Every structure is written in C-alpha cells, then in structure tokens.
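In: sequence-free structure coming up:
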C-alpha cells in the first residue's frame, strides 16, 4: 500500500509550543518524519518541515526569522563542512517551497533530546554563498508566517547585500497564485525563467528597477 503524502501546514492537535522527547516522537506525530535528516519533503512537492538542532555552523536564528543552512557536504564523523552543497534533495525541496509559496513546519531542539514545534514559516528567499569553512552552501531565509501576517508589508534586509533587491514582505501563497495565473511569465517582457526547482518569477514592478531601465524605487504601499 502506498504511503500517504506528508501533510503540509498545521497538524490537528499540535499547536506551536508542543514539546517532543526525541526524533522518534516527532516522526510518530507526523511533525517531522525523518529520524535523522533536517529537511522533510520532496523536490516536486516541496518541503513540509525542518529541524534546527545546531548542526550547521552557518545557521542564524533570531526567532521569527531564520537563515537556514541547507543539507549536505558534512563529514558524518566530525560534522565539519568538507564539500560543497548541491541544489538537490532537501535543498531542492526548500527551493520548491519558495516557488510554491508553501509553508514549512519549523522544529527547534531546545535541550538535549527535547524538541519544540514552533509553527509555520515561509521560505521567502534562497541563494548560495561560501560558508565559514570555505565551501559553497545553500541558504534559505525562513520567516514566521504569523509574524508576516501581523506586520504587513515591510522591507526585508536579511539577505546578503550582493543578493539584495528591493523586496517587500508578502504572503508567499498569494504571490504564488498570481504567478501561476500568468504561468510564471513576466507581463512586461514575456520572459519565463526555469530553475531546477521549477519555473521562477519574482515580484513584478510597474516600472523596471536598476540599469539600464532607470526605474524609480517603489514608494510605500497604500
């Protein structure tokens, strides 16, 4: 019998703040199925959950915003980063979640073998860069869905400057629906980009930004 697909989003009877003793308890509750991997999901369907356990030296966690390091490239004996990360498997699943506007469940290890489910987060950006150990890593900006809904549109600045563009926080699922309506095709120039995670489109602007367009920076939303 074929196993049921992982459930995306909140799980009935498991509100944020729920504690679990060990990875097996997390798996049996369906919050995060893998017993070892930090990312659960598929390249086609996107990620459904991630675990922060302090395993990657480049992770940054400020509560409602997380710079999450992708998987791969670590020595299984020492935990040191010894190779480049690839946009495959769990990394590709997180990238796919960004393109789909699909939330992921975030779990944090809080003490010893105790884990806490901390709610839904959106993958609002992803990119690659050289990490502390000198190898290429994939970075994913995860932002609390509850915080995004309560704060409304504000400038996001967590991505490195060389990757930064004028980007407004928005509910990714709404943006994903608009992109799907237009088949991820730019309504100004007709360009449609493809990535390993699927077709890609970024937020549209009434006037193009940057050179050679010379467009103006967008003002505050009404």
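Out: All right, it came through fine. A quick note: this is a predicted structure, and the numbers were derived from the prediction, not measured.

In: could you use CA atoms for every contact and neighbour count after this?
Out: Noted.

In: isn't there a helix covering residue 173?
Out: Yes - under DSSP: H, G, I helix; E, B strand; the rest coil, residue 173 falls within a helix.

In: what about it, neighbour count?
Out: Neighbour count of residue 173, defined by other Cα atoms under 10 Å: 17.

In: name the nearest residue to it, ignoring sequence neighbours.
Out: In this structure, residue 173 finds its nearest non-sequential neighbour in residue 101, 4.2 Å apart by Cα to Cα, 6 or more residues apart in numbering.

In: that neighbour: what's it in contact with?
Out: Applying Cα atoms under 8 Å, 6 or more residues apart in numbering to residue 101 gives the contacts 122-123, 171-176.

In: list only buried entries from the residues you listed.
Out: Neighbour counting by 16 or more other Cα atoms under 10 Å classes 122-123, 171-173, 175-176 among the contacts of residue 101 as buried.

In: so which strand or helix has the nearest residue to residue 144 once chain neighbours are set aside?
Out: Using Cα to Cα, 6+ apart and skipping residues adjacent in sequence, the residue nearest residue 144 is residue 121, 4.3 Å away. Here residue 121 is covered by strand 114-130, with elements defined by DSSP states H and E.

In: which strands and helices lie in contact with that strand?
Out: Contacts defined by 3 or more Cα pairs under 8 Å, 6 or more residues apart in numbering; DSSP states H and E place strand 114-130 against strand 19-21, helix 89-100, strand 104-111, strand 136-144, helix 145-151.

In: nearest to residue 58 among those would be which one?
Out: Nearest to residue 58 among the helices and strands packed on strand 114-130 is strand 136-144; the distance by Cα to Cα comes to 8.8 Å.

In: ok, second structure coming up, stack it against the first:
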C-alpha cells in the first residue's frame, strides 16, 4: 500500500490493475479485483476511507457523459463483490480536486469492500450506478468522520484468508425494537415468524439507508420488519414497494398494520435507487 506507478501500463505490468484503460478490472461473473479512482466521473466522491464510486459507461470519446449507464460488465462485477463479500484493490490517480489523490501518476491505496450500490441520476442528467466503498483494515479515518453516529469498529476475528473490519451505522434500537414488537416479529412481506431458542427473530430494514450519501432517518416511518431473506433482497434491489404497498419485482403486497405510517418519500427513494430494474415492471 502506498506504492506509486507512473502509468496504467505500469499498473498492468505489476499485476495491480489488469486493464490498460478501463477503470474497473474484473468480470460480471467473478467480481472486480481492482478499480482506479482518478476524477474521470464528476459524480465520484472521495472521503478517504470511504468512496462513493461511479460505475463505467455512458461517456463519449471526449469523456462527456451522454447516455445512461447499464448494470453490466464492470458495474455488475462490483455488485458481485458486494454480495460475495469480495475485497478489491483501490488505485487513486492524480486529481487536483481530490485531497486524497497523489500529485502525479497512480498510487495503490489498499483493499476496500463494496458496502452498497444504487442507481442515481448524475450531475449530467443521465442515470449512473454508484457504489459505497469502505476501507478494509484501517480503522483510523484519513479525515474526521463525516457520518454522525458511525464509529469505526474493531476487526473481525482473523481467519485463514484475511482480516476484515465491519463498519456500520449505530442504530436507535429502541425504534427498531418497538416496531418488531408491534408486528410480533413477523415479516411484512411473507408473514413468516422465525422461532429461535426462547424468542422470535426478525430484522429491522431501513427503507432509505442511514448515513451518507442517503441520510435516511432512524424513525419508524423509515423502517419495515423483514425476514433475513427479504431483507437482503430489499437491500440489493430485488424488489421495491409502491406507494400503495404493492410489491414491485416480486408478487404480493406489504402488510402494514394500523398506526404504522410509512413515509412515501422513503419508498420513492428506494425505487429510484434501483430505477433501471423496475422501469419495465411498472
């Protein structure tokens, strides 16, 4: 980490980045092994140990954004990294607007994990795929943590493969526990109630994610109760929810009890995150 390279060709020769031009190295089946952050996309945001990375595609030969990005090739590879928990190398290229970039050339800045992905409308007015990347194995942020209530937590137990660290928002468990009790620990999608030793298990899913860049609130109008399967499917965009609670992407309707008011703006935000997937489904 910290090794500098004069060019893409030097990165390729060293086996750090296996492309001589593309910003994402990898495949849609096996995941990405490395990315280059060099200011090529105006929607990128670099906070040091956290990067909001823009996928590839949609630009012309002059580098202007002229079309929507598609969830394919390198963009899909990053989704595989998120689902499978695969780390990837991050290389930063010279960028005068980025205080974390090298003055010239390229620098290998360590391993990151893909925390989440979503679809957004970029500054140029076209759809882009965005990814939240978090640094692995470095608990000290390179600048003051810009996400209130999001401490860097300790490393997981070491395994025979690698040591990773988990970063997550500290949730207001009082809100989540209250809603779980109100639904009697039952999934609002499938109605399942998982019995465990002496209790029942359900998960509190935030419709609009907490923390930057989403800034969702930890309030009951932004929380639904889901079983682990539907929680994962919801977070990864396998389905969304319409304003009348009909499910989009899978059959069914969200069960909502009297007194639980869900904010339609949060539902719309989730739909927009995965806009390209739901357009053809109504």
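Out: Perfect, thanks for sending it. The shown structure was predicted, so the numbers you read here are calculated from the model rather than taken from an experiment.

In: about what we covered before: buried set for the strand holding residue 121 of the first structure?
Out: In terms of neighbour count (16+ other Cα under 10 Å), strand 114-130 of the first structure has its buried residues at 115-126, 128.

In: map residue 133 of the first structure onto the second structure.
Out: In the second structure, the residue matched to residue 133 of the first structure (TM-score structural alignment) is residue 124.

In: isn't its match right up against residue 67?
Out: No - using Cα atoms under 8 Å, residue 124 of the second structure is not in contact with residue 67; the gap is 9.2 Å.

In: what residues are up against residue 108 of the second structure?
Out: Neighbour list for residue 108 of the second structure: 1-4, 16, 89-92 [criterion: Cα under 8 Å, 6+ apart].

In: next, give me the two most distant ones among those.
Out: With Cα to Cα as the measure, no two of the contacts of residue 108 of the second structure lie farther apart than 4 and 89, at 13.7 Å.

In: so how far is residue 193 of the first structure from the residue nearest the centre of the first structure?
Out: Residue closest to the average C-alpha location in the first structure (Cα atoms, centre = their mean): residue 123, at 2.8 Å. Between residue 123 of the first structure and residue 193 of the first structure the computed distance is 19 Å (Cα to Cα, to the nearest Å).

In: so residue 136 of the first structure sits against residue 129, correct?
Out: Yes - Residue 136 of the first structure lies in contact with residue 129 (Cα under 8 Å); the separation is 5.4 Å.

In: if you map the contacts of residue 101 of the first structure onto the second structure, which are still there?
Out: On the basis of both residues aligned by TM-score structural alignment, their matches' Cα atoms under 8 Å, what survives of the contacts of residue 101 of the first structure in the second structure is 122-123.

In: between the contacts of residue 101 of the first structure, which is closest to residue 145 of the first structure?
Out: Among the contacts of residue 101 of the first structure, residue 122 lies closest to residue 145 of the first structure (Cα to Cα), at 6.0 Å.

In: which residues touch the closest one?
Out: Here residue 122 of the first structure is in contact with 97-98, 101-104, 142-145, 172 (Cα under 8 Å, 6+ apart).

In: let's go with 10 Å and repeat that
Out: Residues in contact with residue 122 of the first structure (Cα atoms under 10 Å, 6 or more residues apart in numbering) are 65, 94, 97-98, 101-106, 140-146, 148, 171-173.

In: residue 115 of the first structure too?
Out: Counting by Cα under 10 Å, 6+ apart, residue 115 of the first structure has contacts 17-23, 25-26, 51-53, 107-109.

In: repeat for residue 142 of the first structure
Out: Contact analysis of residue 142 of the first structure by Cα under 10 Å, 6+ apart lists 61, 64-68, 94, 98, 103-104, 106, 120-126.

In: skipping adjacent residues, who's closest to the match of residue 133 of the first structure in space?
Out: In space, and not counting its chain neighbours, residue 124 of the second structure is closest to residue 65: 6.3 Å by Cα to Cα, 6+ apart.

In: thought residue 106 was touching the residue nearest to residue 144 of the first structure, still the case?
Out: Yes - under the criterion of Cα atoms under 10 Å, residue 121 of the first structure makes contact with residue 106 at 6.6 Å.

In: give me the common contacts of those two.
Out: Joint contacts of residue 121 of the first structure and residue 106 (Cα under 10 Å, 6+ apart) are 49-50, 66, 142, 144.
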